[in-house]
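Participant: Sequence first, predicted model second:
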Amino acid sequence: MTTPPRPWPGLFISFEGIDGSGKSTQARQLYESLRSGGHDPLLTREPGGSPGAEEIRALVLQGDPDRWSAETELLLFTAARRDHMERAILPALQAGRTVICDRFADSTRMYQGRGGLRDKVDALHDLMIGIDPDLTLLIDMPAEAGLARAKSRATDEERFEDFGLDLQQRMRDGFLALAAAAPARFRVIDGNRDMDSVARDVHATVLRELAPSS
């Protein structure tokens, strides 16, 4: 079966999931697996991934949970993504590299789109970003388990974890709804297992995408 050509020679992969789902670990594992297989992937993250975006990351992930209004937070995330896209993601894709991104626009659709701002999230995305990943791996797990993992980490980036279990559950439901609405892009992977089992599923999924179409 012939698949439509991508707008760039590289493969753009994002990892999504609730806090504590293990997506960051799986993104790193995939990066190492692809490198050992002779590929030249780029591992990056959001918010962040470029010098300017990393500065914005510190603003949005640290401090009091109510530090920013929802509208201000949305603008900050969009600004970070625009810089990241221009300076890191698009150059790598245009050079034929595989880009592995820990979170992308789907996280903004969920977290910053809560409270009735989803239409604004989508409008800003269309206006200022205009791209989505070729493949999104949603690492899914129960909200309670994800929150327990997230709170056990030693980090000062706990602003969203501090909103508690209710937000975690709403975000999980939202991610699953996004996956159901875009099945051609999303693959849902059970993250409530040991790390190696999840990594094997992730790697097999990505290798299928990297295989030449016929």
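Facilitator: Here it is on my side, so go on.

Participant: contacts and neighbour counts: CA atoms only from here.
Facilitator: Fine.

Participant: sec struct for K120, please.
Facilitator: With DSSP: H, G, I helix; E, B strand; the rest coil as the basis, K120 sits in helix.

Participant: Please work out how many residues are found near it.
Facilitator: For K120, the tally of surrounding residues (other C-alpha atoms under 10 Å) stands at 16.

Participant: again, but for D194
Facilitator: 9.

Participant: next one: the one 4 residues further on
Facilitator: If you count neighbours by other C-alpha under 10 Å, V198 ends up with 18.

Participant: residues touching A80, list them.
Facilitator: The neighbours of A80, taking C-alpha atoms under 8 Å, 6 or more residues apart in numbering as the test, are 47-48, 52-54, 56-57.

Participant: Let's see if you can find the most crowded of those.
Facilitator: Counting neighbours by other C-alpha under 10 Å, P47 leads those with 28 neighbours.

Participant: quick one on the thing from earlier: switch the contacts of A80 over to CSV; also include secondary structure and distance to R200.
Facilitator: What follows is the contacts of A80, written out as CSV (DSSP: H, G, I helix; E, B strand; the rest coil; distance: C-alpha to C-alpha, whole Å):
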residue, secondary structure, distance to R200
P47, coil, 26
G48, coil, 27
G52, helix, 34
A53, helix, 31
E54, helix, 30
I56, helix, 34
R57, helix, 30
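
Participant: for comparison:
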Amino acid sequence: MDRPLFLSVEGIDGSGKTTVVDFLVRRLEEHRIPCLRVREPGTTRVGERLRSLLLDSRLEGIHPWTEVLLYLASQNQQVKEVIRPALAKGTCVVADRFADATLAYQGWGRGLDIRAIEAVQREVLQGFRPHKTLLLDCPVDLALQRRSARTGGPDRLESESADFHERVRQGYLNLARREPQRFVVVDASKPLDRVLRQVEHLLESTGIGRTA
């Protein structure tokens, strides 16, 4: 690895993102590579306030474009305050979601104009995006089963219909087809050891953990 990497992990709720982010961070640390874990929305003080608002299951009536702008505000704050400074210091960044989630959830999920969202993102984020994105893909019914086993109730987006989450899933797959050089699609319906093996291959492709 000749530069600090910005890696993001995407997927519908219940796809296993948290487990994979944990694994990525652990593997980087094992190779003595400085790394920072972030989540979207969140991480910064502003982002965490926005997260509590956006995911509040008691809050109804948020307009889809209001969602876009609030998520983008979190992304912008995180890039300026955390991600760019970390990369500049030689620290890798592993993100539990980033800007692709807005395209998938608010674009395909809510039915907003994808090009319009991308135009706003380009203006605010100035083209900044992850070097590599790991997309955990699994059927919606399996993701729902996994989520039902969790403690605590669903957040505002998790409470959406299965049809909504299927649109989000297809949105992610569309994004992956558009940018095959950046996206690595992993079949997250497979047993965990097989999923993590694919993640390991991603790291090796970047030069991390590769044997001489």
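Facilitator: Everything's here; your move. If you're wondering where the values come from, they're calculated on a predicted model, not measured in any experiment.

Participant: From the contacts of A80 of the first structure, pick the one nearest A180 of the first structure.
Facilitator: Nearest to A180 of the first structure out of the contacts of A80 of the first structure is P47 (C-alpha to C-alpha; 24.6 Å).

Participant: That closest one maps to what in the second structure?
Facilitator: In the second structure, the residue paired with P47 of the first structure is P41, using TM-score structural alignment.

Participant: if I pick its match, what's in contact with it?
Facilitator: Neighbour list for P41 of the second structure: 47-48, 50-51, 71, 74-75, 97-98 [criterion: C-alpha under 8 Å, 6+ apart].

Participant: Please work out which residues of the second structure line up with stretch 137-151 of the first structure.
Facilitator: Under TM-score structural alignment, the match for stretch 137-151 of the first structure is residues 134-148.

Participant: What are the buried residues along that stretch?
Facilitator: The neighbour-count check on stretch 134-148 of the second structure (16 or more other C-alpha atoms under 10 Å) flags 134-140, 143-144, 147 as buried.

Participant: try stretch 116-132 of the second structure
Facilitator: For stretch 116-132 of the second structure, burial by neighbour count (16+ other C-alpha under 10 Å) applies to 117-118, 121, 125, 129-130, 132.

Participant: Kindly present the residues you listed as TSV, with separate columns for distance to E81 of the second structure and secondary structure.
Facilitator: Shown next, in TSV, are these (distance: C-alpha to C-alpha, whole Å; DSSP: H, G, I helix; E, B strand; the rest coil):
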residue	distance to E81 of the second structure	secondary structure
I117	22	helix
E118	22	helix
Q121	17	helix
L125	13	helix
R129	15	coil
P130	16	coil
K132	21	strand
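
Participant: farthest pair in these?
Facilitator: Maximum pairwise distance in those, criterion C-alpha to C-alpha, is 20.7 Å, between I117 and K132.

Participant: The residue nearest to A179 of the first structure when sequence neighbours are not counted: neighbouring residues, count only.
Facilitator: Nearest non-adjacent residue to A179 of the first structure, counting by C-alpha to C-alpha, 6 or more residues apart in numbering: F186, 5.3 Å away. Neighbour count for F186 of the first structure, taken as other C-alpha under 10 Å: 23.

Participant: Next up, the contacts around F186 of the first structure.
Facilitator: Residues in contact with F186 of the first structure (C-alpha under 8 Å, 6+ apart) are 135-138, 179.

Participant: From R146 of the second structure, how far out is A162 of the second structure?
Facilitator: Shown here: A162 of the second structure relative to R146 of the second structure, a distance of 14 Å by C-alpha to C-alpha, to the nearest Å.

Participant: before we move on, what about R115 of the second structure?
Facilitator: Taking C-alpha to C-alpha as the measure, R115 of the second structure falls 33 Å from R146 of the second structure.

Participant: W65 of the second structure too?
Facilitator: Applying C-alpha to C-alpha, one obtains 29 Å for the distance of W65 of the second structure from R146 of the second structure.

Participant: Helices along the first structure, start to end?
Facilitator: Using DSSP state H, the helices of the first structure run over 23-36, 51-61, 70-84, 90-94, 105-111, 118-124, 143-152, 165-181, 195-210.

Participant: Using a markdown table, please lay out those together with distance to G10 of the first structure.
Facilitator: As requested, these are exported to a markdown table (distance: least, C-alpha to C-alpha, whole Å):
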| stretch | distance to G10 of the first structure |
| --- | --- |
| helix 23-36 | 13 |
| helix 51-61 | 22 |
| helix 70-84 | 16 |
| helix 90-94 | 4 |
| helix 105-111 | 19 |
| helix 118-124 | 25 |
| helix 143-152 | 31 |
| helix 165-181 | 22 |
| helix 195-210 | 9 |
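
Participant: Of those helices, flag the one that's most buried.
Facilitator: helix 105-111 (a mean of 22; mean count of other C-alpha atoms under 10 Å).

Participant: counting contacts, what elements does that helix pack onto?
Facilitator: With contacts taken as 3 or more C-alpha pairs under 8 Å, 6 or more residues apart in numbering; DSSP states H and E, helix 105-111 of the first structure sits against helix 118-124, helix 165-181.

Participant: Would you mind giving those as CSV with distance to R109 of the first structure added?
Facilitator: As requested, those are exported to CSV (distance: least, C-alpha to C-alpha, whole Å):
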stretch, distance to R109 of the first structure
helix 118-124, 6
helix 165-181, 9
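
Participant: So for S21 of the first structure, which of those sits nearest?
Facilitator: With C-alpha to C-alpha, the closest approach to S21 of the first structure among those belongs to helix 165-181: 10.0 Å.

Participant: which bit of the second structure covers that closest one?
Facilitator: Mapped onto the second structure using TM-score structural alignment, helix 165-181 of the first structure covers residues 162-178.

Participant: quick revisit: closest one to C92 of the second structure out of the buried residues of stretch 134-148 of the second structure, please.
Facilitator: Comparing those against C92 of the second structure with C-alpha to C-alpha picks out L134 as the nearest, at 15.0 Å.

Participant: Nice, that's everything, thank you.
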